[in-house]
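Novice: I need the structure of the sequence given here:
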Amino acid sequence: MDGTTTVVVFDFDHTMIEDNSDTWVVEQMGLTPLFDQLRLVLFKENFCNLKSIDRMMEELHSRGKTIEEITECLRRVPMNPRVISAIRKAHSLPRCELRIISDANQFFIETILKQFGLFDCFTEIVTNPSIIEGGRLRIFPYHSSPHGCNLCPPNLCKVFCL
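Specialist: From the prediction side, this is the model:
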């Protein structure tokens, strides 16, 4: 064997999980009408979806929803058992690194991975950072300035990250 490491890179939404983690939280917590309205406004202003998700987290906080309630919501996201099995199998292989590059966000991805016991399978997760500030989840863009790629949203270029 030559000692070469195999790197397997996953997307997250609609790949590892069977839904979009952003819209899952919005829908499950009853903000779909407001989210749809905000997306239309932001689309006209040429903003990315990430800004609307951060705004939805602000709205949840203003309605008294806690980080714990968001966490519980994320724990209900479906993941195909075959995906879980495949990730564990790949993680067990010698010289195989698993990574995620996703336009989701750190809090959502880490919460879901921990729910399924998969967090420690990944050597790197490249995604939009998040923090908890005053009891409110804040989500920020991975790239703070335009990256110049027309294939990706302005907040995270998967091509650049690869």
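Novice: When you work out contacts or count neighbours from here on, use the C-alpha atoms and nothing else.
Specialist: OK.
Novice: What distance do you get for the one residue sitting closest to the centre of the chain to residue 21?
Specialist: For the chain, the residue nearest the mean C-alpha position is residue 104 (2.4 Å; C-alpha atoms, centre = their mean). Per C-alpha to C-alpha, to the nearest Å, residue 104 is found 7 Å from residue 21.
Novice: how about this one, so we can line them up?
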Amino acid sequence: MSGIVVVFDFDKTIVDVDSDNWVIDELGFTDLFNQLLPTMPWNTLMDKMMMELHTHGKTIKDIEEVLHKIPLNPRVVPAVKAAHSLGCDLRIVSDANMFFIESILKHLGIREYFSEINTNPSYVNEEGRLRILPYHDFNKASHGCSLCPPNMCKGLVIERIEDSISEEDKRLIYLGDGSGDYCPSLRLKEKDFMMPRKNFPVWDLICRDPSLVKAEIHGWSDGEELEQVLLYLINKVSMEQNSSFISSDCKLQTLSVSAHEALPKVLPVRP
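Specialist: The predicted structure is shown next:
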């Protein structure tokens, strides 16, 4: 099965919670985070919180150990593996950060299933502190989208992915939960599929006017339903492509027969 690009959000989609909140809460810095939240953008705050963790003696290993315990539905990993085994191109578009996402995916044993991770860059500096940077450097220029946070417009990422796909029959399936997943849902085409998590912010935004989303909308509520809906859509596309191939093949055979019958009948010449 080829021709399908499955794009996953990460927080509350692949994992069941927000990875930023999970690390802050588990390491005991919730109060400071809530105190600073009204004063700066989320992405900037997360970088500052990594400095606070480092200042208070929390190590990269401490962060990794917390990430390895993050809650997720047991059906999500099998769903990822199944989609990959069916030939889908799996990608991530997330407003988390590369260190958190890769640490979790490697721990789960599914990092290699994703061809691309689009998220806020991060690195461990020479002091052993995790730095988190914006995907779009809003200090240099705005990405120009009023729907998205200043550090990342997922809609622009989806447009880049669409532009990078050369095959005309490529289909996108996008899974997400948050308000940041609304902008990319508006960039999908009629042949694509949007999978919003039911009763989460992106679901509520879509429900205000579903006609604004050109793609087919298929909601899901938990890991079990995510797996069921995703595999249903992959199978649906597969059947449509097979049907189209068979139909095209039959037309070619019909043309071949018709052309043969249209040839002038040459009578054998007597010696």
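Novice: just to revisit the earlier point, identify the contacts common to residue 104 and residue 21 of the first structure.
Specialist: With contacts taken as C-alpha atoms under 8 Å, 6 or more residues apart in numbering, residue 104 of the first structure and residue 21 have residue 13 as neighbours in common.
Novice: In the stretch 1-150 of the second structure, mark out all the helices, start to finish.
Specialist: Per DSSP state H, counting those that start in this stretch, the stretch 1-150 of the second structure carries helices over the ranges 19-26, 30-36, 42-55, 60-67, 76-85, 98-108.
Novice: And the strands in the stretch 151-271 of the second structure?
Specialist: Shown for the stretch 151-271 of the second structure, the strands assigned by DSSP state E, counting those that start in this stretch span residues 171-176, 193-196, 216-217.
Novice: Residue 134 of the second structure: which of the ones you listed is closest?
Specialist: With distances scored as C-alpha to C-alpha, the stretch of these nearest to residue 134 of the second structure is strand 171-176 (19.9 Å).
Novice: What is the neighbour count of residue 98 of the first structure?
Specialist: Residues lying near residue 98 of the first structure (other C-alpha atoms under 10 Å) number 19.
Novice: residues contacting it?
Specialist: Listed by C-alpha under 8 Å, 6+ apart, the contact set of residue 98 of the first structure reads 7-10, 90-91, 121-124.
Novice: cutoff 6 Å now
Specialist: Residue 98 of the first structure makes contacts with 7-9, 122-123, as judged by C-alpha atoms under 6 Å, 6 or more residues apart in numbering.
Novice: now do residue 227 of the second structure
Specialist: residue 79.
Novice: That one corresponds to which position in the first structure?
Specialist: Alignment note: residue 227 of the second structure maps to a gap in the first structure; criterion TM-score structural alignment.
Novice: Relative to residue 206 of the second structure, how far out is residue 227 of the second structure?
Specialist: Here residue 227 of the second structure is placed at a distance of 21 Å from residue 206 of the second structure (C-alpha to C-alpha).
Novice: Apart from its neighbours in sequence, what residue is nearest the aligned residue in the second structure for residue 85 of the first structure?
Specialist: Residue 85 of the first structure maps onto residue 78 of the second structure when the alignment is built from TM-score structural alignment. Using C-alpha to C-alpha, 6 or more residues apart in numbering and skipping the chain neighbours, the partner closest in space to residue 78 of the second structure is residue 227 (7.9 Å).
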